[in-house]
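Trainee: predicted model, plus sequence, below.
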Amino acid sequence: MALQISATNPEHPALLLELPWGTPLEEWPEEYLVPLPRGISRHVVRYARAGEETVAVKELAERPALREYELLRDLDRLGIPAVDALAVVTGRTGSAGEPLEPVLITRHLGGSMPYRSMFETTMRPATMHRLMDALAVLLVRLHLAGFAWGDCSLSNTLFRRDAGAYAAYLVDAETGELHRRLSDGQREYDLDLARVNISGELLDLEASGALHPSVDPVGFGAQICARYRGLWQELTRTSVYPAGKHHYIERRIRRLNDLGFDVAEMQIESSPTGDTVTFVPKVVDAGHHQRQLLRLTGLDTEENQARRLLTDLESWMATQDDYAPGDPPPSSRLRSSRGDPHAARPEVLAHRWVREVFRPAVRAVPRELRGDMDPAELYHQVLEHRWYLSERAQHDIGLDTAVRDYVDNILPAARRTPEPAGD
């Protein structure tokens, strides 16, 4: 059989032809290889250079190679975090004419690491929790898309830090199946496999001395199941919010925050019966919101203040007729069914929010009542008061009403409260 290269891009076959397909993969000369850390795999895997691209080359039988190639392409079309499938090479023969196994070629995910490389130095438990949360997010997103993984594990995942966010990417789809919708039994099967596999991998790390002594491998395997179930419940619960009750959206975001997740994407679809809102979660590192708010608005705040202000900013953006849904803000990929795709960029809208919403609200509070509160803390307090009043009234009372009530009833009472006596 002649050598055949089936590729997603017409330019790739010419680049890939330069690789030594007549040599078994584990015997490839160093001149073709790229020294990158590799995870554990049941197949021979090597990183190689193809033109200006770094690719991962995996030997496996023809049928599973073609199947995984198609599955990875399907996941890409669905927007699921996974490695990009570039090509399948079949018809390989050695120097003596003996048949060689076909290979699946994927693009190397820049900045990513297999879990064993990340544990070369003992990882702090807090960082481990964020990585496991990222894996839980990946599994939820796969299941929402109808993909049953069949072998969820740390070994089949790549992790990457990107602008403060932790993300997990599927790297092995060989055992996967794509359906219109997964049954509860299919999801639970995947989840049980994840628990067993992750606990086993962490026990292996513990035996090698690479696991923090405070981490219980079996407990961590169970925790990812709990994180998955909480996230699944919060994301799959469909709600339609009537006009004037947008504080319900904030309630959902708060519950996600309480679970330890932020909102990576919020999509609002309007209809005559109300607004339907869906969320995509993400796991973020310390200081992420602070950096994003500073970059968008120029406001330099504390982390919790920044998280609250970004939520308000992005909810406000979704109500603007000139918001461009195709160009989401860097801090949160918020999309809305409203607006002209050729309208104002998010950075422009962010500065308008500062000028028309943030500053007027802060200036409406008399200086003599502010005490030592900085503008960000003051606005945060106003938003908290708005949330409280909206919950009590069961409709969104609006920012202006919240500011007036805060000035009339909250700040004067706070100033009358005597300071605690010192020693």
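Mentor: Looks like it came in fine. Residues are numbered from 1 along each chain as shown.
Trainee: make it CA atoms for all contacts and neighbour counts henceforth
Mentor: Noted.
Trainee: which residues touch L75?
Mentor: Contact analysis of L75 by C-alpha atoms under 8 Å, 6 or more residues apart in numbering lists 81-82.
Trainee: got another one to weigh against that:
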Amino acid sequence: MPLQISATNPEHPVLLLALPWHIPLEEWPDEYLVPLPRGISRHVVRYARAGDEVVAVKELAERPALREYELLRTLDRLGIPSVDPLAVVTGREQPDGSPLEPVLITRHLGGSQPYRSMFETTMRPSTVHRLMDALAVLLVRLHLTGFAWGDCSLSNTLFRRDAGAYAAYLVDAETGELHEKLSDGQRAYDIDLARVNISGEMLDLEASGALHPSIDPIEFGAEVGQRYENLWNELTRTSVYPAGKHHYMERRIRRLNDLGFDVAEMQISRSPQGDTVTFVPKVVDAGHHQRQLLRLTGMDAEENQARRLLNDLESWMATQDDAPGARPEVLAHRWVRDVFRPTVRAVRDRVPVPMDPAELYHELLEHRWYLSERAQHDIGLDAATEDYIRTRLKPQDD
């Protein structure tokens, strides 16, 4: 059987032909390899250079290789964080004609690391918790698309930091199955496997002295499951918000914040019955909101201020008709021009002690939140600003 490279991009087979497919992967010469940290795998895995790209090469039987390749392509189309499949190579033979296992080739996820290399120096418990939150987010997103992983573990995951955000990416989809919708039993099976696998991996880290002494591996595995359940329930609970009840959306965002997550994306679909809102969560590192607000608006604020302003910006952007096709920076500039600055200008000169604009806007948003909760409908920013001036600033005006 001749060597065959199956790929979606016609350029990849040409680049991949230069690799030594006639040699068992475990014996590839160093000249072809890239020295990157590898996680634990039941298969032989190597990183190699193909043209300007770094690729991960995994040896496995032909049927599971082709199946995993198609699953990863599907996950990519669905927008699920996972490695990018490039090709499957079959028909490999050694010079003496003896067959070699096929390989699955994926693009190396730049800036990512397997969990073991991240624990080479003892990580702070707070950082470990954020990594596990990122894994919970990945599991939720997989289950929402109908994907049952079948082998969720730290070893089958890559972690990456991007502008302060922590994200987990699926690496191994060999045991995965895609369904139209997962049953509660299928989800529970995945979570039980995750608890067992993660606790075992954490015990292994503890035995090697790489785990912070305050972390209990067994409790930690259970906690991942609980974080998943909390996030799943908050995200999948169906809510239709009638017109004028936009503060209910903010209530949902606050609950996600209380769970330790932020809103990476918010989608609103309109119908005569009301607005149906879908949230996509993310896990963030300290200072993320400051950097994000500065990038989008040019405003330099404290972290809590920035979080609050970004939540308002996200909610406002979701109501704009041109939001689906517009760049976030363009919408953010419009929000600063049409919402933030006029609102601050209306109050700034009446405040007896000069206040930072971001802090002043934050106070107005908090005032709007409490008024809307009391009225059980969204009173709007203009009305909240007028009430703030009338009730909060009146003593200074008399």
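Mentor: Perfect, I can see it now. Quick caveat: nothing in here was measured; it's all calculated off a predicted structure.
Trainee: longest helix anywhere in the second structure?
Mentor: Counting by DSSP state H, the longest helix found in the second structure is helix 184-207.
Trainee: average offset between that one and the first structure?
Mentor: Compared with the first structure after fitting, helix 184-207 of the second structure deviates on average by 0.4 Å (mean C-alpha distance after the TM-score superposition for the first structure).
Trainee: that helix aligns to what range in the first structure?
Mentor: Residues 184-207 of the first structure are matched to helix 184-207 of the second structure when aligned by TM-score structural alignment.
Trainee: residues in contact with the matching stretch?
Mentor: By C-alpha under 8 Å, 6+ apart, the residues outside stretch 184-207 of the first structure that reach it are 143, 148-154, 211-212, 217-222, 224-225.
Trainee: repeat that for stretch 39-55 of the second structure.
Mentor: 15-16, 18-19, 25-26, 32-36, 38, 56-60, 105-108, 114-117, 155-156.
Trainee: equivalent analysis for stretch 370-378 of the first structure, please.
Mentor: 299, 301, 305, 362, 411.
Trainee: could you rerun that using 7 Å?
Mentor: Stretch 370-378 of the first structure has contacts (C-alpha atoms under 7 Å, 6 or more residues apart in numbering) with 301, 305, 362.
Trainee: coming back round to it: now the match of helix 184-207 of the second structure: buried residues?
Mentor: 186-187, 189-195, 197-203, 205-206 (16 or more other C-alpha atoms under 10 Å).
Trainee: which of the contacts of stretch 184-207 of the first structure are buried?
Mentor: Buried members of the contacts of stretch 184-207 of the first structure, scored by 16+ other C-alpha under 10 Å, are 143, 148-154, 211-212, 217-218, 220-222, 224-225.
Trainee: among these, which ones are in strands?
Mentor: A148 (DSSP state E).
Trainee: M355 of the second structure and V347 of the second structure, how far apart?
Mentor: Separation of M355 of the second structure from V347 of the second structure (C-alpha to C-alpha, to the nearest Å): 10 Å.
Trainee: more crowded one of the two?
Mentor: With neighbours defined as other C-alpha atoms under 10 Å, M355 of the second structure and V347 compare such that V347 has more, 18 against 12.
Trainee: what lines up with the more buried one in the first structure?
Mentor: By TM-score structural alignment, V347 of the second structure lines up with V365.
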